[in-house]
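**Student:** my questions concern the predicted model and sequence given below.
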Amino acid sequence: MLKALYIVNRPDYFLSHRVALAQSLAQEGYEIHIASVKHESTEHLYKLGFHFHFVDIERGRTNPFKELLGLISVLRLVKQLKPDIVHCITVKPVLYGGLAARLLGTPKVVVAIAGLGSVFTTDSVKNSVLRFISIQLYKMSLGNKNLTAIFQNKHDRSFFVERKIIPESRTRLIRGSGVDLDKFALSPMPVTEKRAILLSARLLREKGVFEFLHAAKLVLQVRNDAEFWLAGDIDPANPSSLTKQDVDQWSAIEGIKFLGFQSDIYSVIKSSEFVVLPSYREGFPKALIEAAAVGRAIITTDVPGCEDAVINNKTGFLVPVKQVEMLVEKILFLLDEPEKCAEFGRAGRVYAENNFDLKFVVQEHKNIYLS
């Protein structure tokens, strides 16, 4: 039986972004293996009939000795399984899985570059050093002639190609991980006393969470019919995460609600009036294509990844990054113009149907596996 091994930083990320692809392969007779850290969601992988393997690739850890052990655990697994396909998703799995597959001669290797990460997007002395090291590691890990790198936006692909990390001939562009258009069905605008403006993301500085909060505070000073929802958790493994103290401080403001992680994000999007993501940079934000599918207008930033998820002035608005005043202006516009907001949402649904259908994304990946 043919084997496909997915190496990913967290099982829950795999379940939200790649499970449909793995299920499609399983239907064609592949034995599906998932390698990741231990997590409460691993039980769901077993229920789907997948095999789970623990590998020590904890996010946010930089201890060289422990990282070496993490690489060894991946090497051992690839050597043991001898998979026909290795698909690596997120930074450490790409670095360690790519290198292991190269050393062990795996027939087909696919890596997903879902954004550049905070090392490349946040300037500091430490990140400058880590950036240099990361580029060298990427060159080693992606040097396999049997490897194809999937990028979610043209800017990230150009970054890698221009630095000679990988030749363009071994890259592919697939915009995002797709959205299930049946599950995220078009929904009418809610009729509620309080009109919810939603940010759905991990609570990281780079997601523009503080810009969203400052904009919320300003809007709430002039509007009493709005609420600002944040659906997502803090991420202790990420140095740019909000803290519990931050959450407690901001949630004390009436009209700002931290919802935490939401397993049924469709219901949350349906209950919101429009969606905001003032991110500094993305691979391709799943939260935005889900919002578009449900028929919600979007306000996001004119940065790589985000700018591809919105047609400015048709499905939503693009605003300059870190510009709270412009964010406030567009939020107030959509609150003042509910018919325009609904019009943007309907256009967003059409855009999602034409560009982000999960079935198309799954087939694109399978074409790469077979190439």
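**Tutor:** Received it, and whenever you're ready, just let me know what you need.

**Student:** CA atoms for contacts and neighbours, from now on please.
**Tutor:** Noted.

**Student:** in stretch 328-339, what's buried?
**Tutor:** 328, 330-331, 334-335 (16 or more other CA atoms under 10 Å).

**Student:** closest one of those to K257?
**Tutor:** Ranked by distance to K257 (CA to CA), those are led by I331 at 16.9 Å.

**Student:** from V275, how far out is that closest one?
**Tutor:** With distances taken as CA to CA, to the nearest Å, I331 is found 10 Å from V275.

**Student:** what touches both of these two?
**Tutor:** Both I331 and V275 are contacted by I299, under the criterion CA atoms under 8 Å, 6 or more residues apart in numbering.

**Student:** ok, so of the buried residues of stretch 328-339, who is nearest E193?
**Tutor:** Of the buried residues of stretch 328-339, the one sitting nearest to E193 (CA to CA) turns out to be L335, at 12.7 Å.

**Student:** please, which helix or strand holds that closest one?
**Tutor:** Using DSSP states H and E, the element containing L335 is helix 324-336.

**Student:** try P190
**Tutor:** Using DSSP H and E, no element contains P190; it sits outside every helix and strand.

**Student:** spit out the contact partners of the nearest residue to it once chain neighbours are set aside.
**Tutor:** Spatial nearest neighbour of P190, chain neighbours left out: S271 (5.8 Å); criterion: CA to CA, 6 or more residues apart in numbering. Counting by CA under 8 Å, 6+ apart, S271 touches 189-190, 196.

**Student:** neighbour-wise, which of the residues you listed leads?
**Tutor:** Sorting those by how many neighbours each has (other CA atoms under 10 Å) puts A196 first, at 24 neighbours.

**Student:** assumed that one was part of a strand.
**Tutor:** Yes - applying DSSP: H, G, I helix; E, B strand; the rest coil, one finds A196 inside a strand.

**Student:** check it against this one:
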Amino acid sequence: MPKKKIIRTSTIALSLNVLLKGQLSFLNNHYNVVAVSGNDEDLKEVEKREQVHVHAIEMQRQISPLKDLISLIKLYLYFKKEQPQIVHSITPKAGLLSMIAAKYAGVPVRMHTFTGLIFPSKRGLLQRILIFMDKILCCHATNIYPEGQGVKNDLLSYKITTKPLKIIANGNVNGIDVDYFNVNQVSMEQQNQLKNELGILTDDFVFIFVGRLVGDKGINELIEAFKQVSKQFSTSKLLLVGLFEEKLDPLHSETLNEISQNKNIISVGFQKDVRFYFSIANALVFPSYREGFPNVVMQAGAMSLPSIVTNINGCNEIIIENYNGLVIPVKNTIAIFDAMRKMVEDVDFYNDLKQNSRKRIVDNYEQNVVWKAILDEYKSLEKYV
């Protein structure tokens, strides 16, 4: 008997490649899995690593009516041709287009996972448009999955849908490979070599940020706070791992100047394997304005790092105040400074947070538990196929 077909979609292939790493290969043992997104090197890597079929359909992240219509038609024709039993989307635009196309192509099970919501952080006309788009998405989906409790609460409070909302496992779209994200995977020799290359000394306290270097990630506030931290604690360092996005969400000019001029700020760009950088850091600082269920915070925790995070969806579920990190208000430079200062000054407090960090992730977000829960969900929906 041939395996049932599942098509997984995302707007860009990077989401499939990073957010669902390993999951598609696991599911392919039970289903015929096809990955659909825009065509680039990430999609090729998904095909090679996950050993699944891929199909390229370009989708725009921004609102682009004409291009969106073309993508919608292409998705509809592809779903009609392939006749999958399930289409399961992540990311906003892929969700909207895939759910509409799948419904009219006659796909019986149409699943969307909300990995994050954009509209709560927007205002005015743009917010109303984004809410309307998510309502249309949910109208065309048969099953809706918020990635965490915070995302679920927002979907309910903004009345996006009246359909049941189910959180799979403890939240998060893929869980964490706690064997891979383990500080023991990086030798002391490798750590010392990287420290030497970056000019980090043995006694330095290294804060790390991993992600896109954009305004929405709280980078402007982080840099302003660290400017004060570095004046008070000369042995503090800030390690920035990620790319600038000058078009979508550029940083303030004074922020860029401080990054380039402050000798205690080290920017290394995008890094494929972030474990090496986590291994030489002392704490993650992640002052984002909005998230779904951030992998970075879980990765840092698995690498035994406590975190300073903002009180937003996902972050405030992974981090328990004064247990494995600190939870601070959004867009608050003073709060970031106070949290960073406390970690540097209070050694006993810091060590307590560090001791609890990995345990929190292993106990709640181990990858195999998440994958099995997703597989069980697919199996439970087969009766509708």
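**Tutor:** Arrived safely. Keep in mind it's a predicted model, so treat the numbers as computed, not measured.

**Student:** between the buried residues of stretch 328-339 of the first structure, which is closest to A309 of the first structure?
**Tutor:** K330 (17.1 Å).

**Student:** now which residue in the first structure aligns to I131 of the second structure?
**Tutor:** Taking TM-score structural alignment, I131 of the second structure has I135 as its aligned residue in the first structure.

**Student:** that match: helix or strand, and which one exactly?
**Tutor:** With DSSP H and E as the criterion, I135 of the first structure is inside helix 125-141.

**Student:** which other helices and strands does that helix contact?
**Tutor:** Helices and strands touching helix 125-141 of the first structure, by 3 or more CA pairs under 8 Å, 6 or more residues apart in numbering; DSSP states H and E, are helix 91-104, helix 118-121.

**Student:** buried residues, it. List them.
**Tutor:** Within helix 125-141 of the first structure, the residues that count as buried by 16+ other CA under 10 Å are 127, 131, 134, 137-141.

**Student:** repeat that for stretch 165-185 of the second structure.
**Tutor:** Neighbour-count burial for stretch 165-185 of the second structure [16+ other CA under 10 Å]: 165-178, 181-183.

**Student:** who's the closest spatial neighbour of the one residue sitting closest to the centre of the second structure, skipping the chain neighbours?
**Tutor:** For the second structure, the residue nearest the mean C-alpha position is P294 (4.1 Å; CA atoms, centre = their mean). For P294 of the second structure, ignoring the flanking residues on the chain, the nearest one in space by CA to CA, 6+ apart is G314 at 6.3 Å.

**Student:** what secondary structure does the equivalent of that neighbour over in the first structure sit in?
**Tutor:** Under the alignment (TM-score structural alignment), G314 of the second structure pairs with G305 in the first structure. Following three-state DSSP, G305 of the first structure is assigned to coil.

**Student:** correct me, but G305 of the first structure touches Q152?
**Tutor:** Yes - using CA atoms under 8 Å, G305 of the first structure makes contact with Q152 at a distance of 7.2 Å.

**Student:** overlap in contacts of those two?
**Tutor:** Common contacts of G305 of the first structure and Q152 (CA under 8 Å, 6+ apart): 283-284.

**Student:** what about I299 of the first structure, which helix or strand?
**Tutor:** strand 297-301.

**Student:** just checking, Y96 of the first structure touches L71?
**Tutor:** Yes - at 5.4 Å, Y96 of the first structure counts as touching L71 under the criterion of CA under 8 Å.

**Student:** out of those two, which sits in the more crowded spot?
**Tutor:** Per other CA under 10 Å, whichever of Y96 of the first structure and L71 has more neighbours is Y96, with 26 against 21.

**Student:** what's that one in contact with, if anything?
**Tutor:** Applying CA under 8 Å, 6+ apart to Y96 of the first structure gives the contacts 70-71, 74, 141.

**Student:** which pair in these spans the largest distance?
**Tutor:** G70 and S141 (14.7 Å).

**Student:** give the contact list for the counterpart of L156 of the second structure in the first structure.
**Tutor:** Using TM-score structural alignment, the partner of L156 of the second structure in the first structure is V161. For V161 of the first structure, the contacting residues are 167-168, by CA under 8 Å, 6+ apart.

**Student:** rewinding a little: and the contacts of the helix holding I135 of the first structure?
**Tutor:** For helix 125-141 of the first structure, the external contacting residues (CA under 8 Å, 6+ apart) are 94-100, 102, 119-120, 164-166.

**Student:** pick out whichever of these sits closest to Y369 of the first structure.
**Tutor:** Relative to Y369 of the first structure, the closest of the contacts of helix 125-141 of the first structure is G98; by CA to CA it sits at 15.1 Å.

**Student:** please tell me I have it right and the closest one contacts T90.
**Tutor:** No - assessed by CA under 8 Å, G98 of the first structure is found out of contact with T90, at 11.2 Å.

**Student:** what about these two, which has more around it?
**Tutor:** More neighbours surround G98 than the other of G98 of the first structure and T90, with 29 against 20 (other CA under 10 Å).

**Student:** how near is the nearest residue to that one once chain neighbours are set aside to L327 of the first structure?
**Tutor:** In space, and not counting its chain neighbours, G98 of the first structure is closest to S141: 4.7 Å by CA to CA, 6+ apart. Distance of S141 of the first structure to L327 of the first structure, given as CA to CA: 40 Å.

**Student:** for L242 of the first structure, same thing?
**Tutor:** Separation of L242 of the first structure from L327 of the first structure (CA to CA): 20 Å.

**Student:** more neighbours, the two?
**Tutor:** L327 (28 against 19).
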